[in-house]
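Novice: Coordinates for the following, if possible.
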Amino acid sequence: PYVLCPFTEPEVIAQPPIERQHCHKFNKQLSSQRITVEHAIGLWKGHFPSLKDMPPEQDICDTYHVVEVLVALHNLCIDLGDHLQCIPFFENHSTYEDDNGDLDDVDVNGYRGAEDAAIGVELPAWETDKWLREAGQWQQNVILDELFPV
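Specialist: Here you go, the predicted model:
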């Protein structure tokens, strides 16, 4: 799995003019997709408001399982035509309007990269932070070439 990041300004500036335009187009397309994903997450938080107050778990595997189950339940609600407004006593304090995309509610203090992610999860030894970063950059370039061939 990869987290697809936009090209940084120094990366864009280092490119020849044609590829610079492609990098800007890539970043714009990625940004529009991110907005769609953030909207979906906002709707998901609307179905399950407890997600906003979910305390950090000690066991990351349990957290992943909870998220997987809630995503499945959310998709079931969508498939079955469940509407939040039809739930008795439902108060729409906000679904995604106050979700400004900032990560204010995420505490990354003490996160040490792959070694923290590996708690309770068996990662291959070669999946270091450096390797993941390089693999992500390679994947970013592959997608750029597919979207905007030179």
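Novice: from here on, contacts and neighbour counts on C-alpha atoms
Specialist: Noted.
Novice: Can you give me the separation between residue 54 and residue 92?
Specialist: Using Cα to Cα, to the nearest Å, one gets 19 Å for the distance from residue 54 to residue 92.
Novice: could you check the distance from residue 114 over to residue 134?
Specialist: As judged by Cα to Cα, residue 114 and residue 134 stand 14 Å apart.
Novice: Also residue 27?
Specialist: In this structure, residue 27 and residue 134 are 18 Å apart, going by Cα to Cα.
Novice: Also this sequence, please, to line up against the first:
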Amino acid sequence: YSIRPFADHDLTNDPEEAARRTRWNAKLSSLRIAVEHCFGRLKGRFPILRHFPGHDLDYIFRQIEAMFILHNILEAYGDDPETIEGYNGREDPEVDEIMGDIP
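Specialist: Model prediction:
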């Protein structure tokens, strides 16, 4: 932080500007929450996304992109993963153990 002869809040005492910032922050927060929910659904459907093996970023990107496409196709056809026996929407407890075996 630099030393200034004024405080930052002196620059933002404009009530109209404060209202605009509040609206902006509310919109940004709601979008962030929506994105987090989307990633949560993807991780529930594809638990490997939590511990993706490998270091080849191009390969990883292609795999994740394929999962996004597959997820969208399944959603378009009305697939409900909650109807799968044993599906809980979260990572399976054995994933850490299984992922430890993958080089």
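Novice: just to revisit the earlier point, just want to know which of residue 27 and residue 134 of the first structure has more residues nearby.
Specialist: Using other Cα atoms under 10 Å as the criterion, residue 27 of the first structure and residue 134 rank with residue 27 on top: 18 against 12.
Novice: What's the more buried one aligned with over in the second structure?
Specialist: Following TM-score structural alignment, the counterpart assigned to residue 27 of the first structure within the second structure is residue 25.
Novice: before we move on, what about residue 94 of the first structure?
Specialist: In the second structure, the residue paired with residue 94 of the first structure according to TM-score structural alignment is residue 90.
Novice: Neighbours of the nearest residue to its match once chain neighbours are set aside, how many?
Specialist: For residue 90 of the second structure, ignoring the flanking residues on the chain, the nearest one in space by Cα to Cα, 6 or more residues apart in numbering is residue 44 at 4.8 Å. Counted with other Cα under 10 Å, the burial measure for residue 44 of the second structure works out to 20 neighbours.
Novice: top helix in the first structure by residue count?
Specialist: Longest helix in the first structure by number of residues, with DSSP state H as the criterion: helix 17-47.
Novice: mean deviation of the helix or strand just after that helix from the second structure?
Specialist: Along the chain past helix 17-47 of the first structure, the next helix or strand (assigned with DSSP states H and E) turns out to be helix 60-79. Once the two structures are superposed, the average separation between helix 60-79 of the first structure and the matching residues of the second structure is 0.9 Å (mean Cα distance after the TM-score superposition for the first structure).
Novice: and helix 60-79 of the first structure, which stretch of the second structure?
Specialist: The counterpart of helix 60-79 of the first structure in the second structure, counting by TM-score structural alignment, spans residues 57-76.
Novice: Give me the distance between that stretch and the centre of its chain.
Specialist: 14 Å (Cα atoms, centre = their mean, to the nearest Å).
Novice: Which positions within that stretch qualify as buried?
Specialist: Judged by neighbour count using 16 or more other Cα atoms under 10 Å, the buried positions of stretch 57-76 of the second structure are 64, 67, 71.
Novice: Thanks a lot, see you next time.
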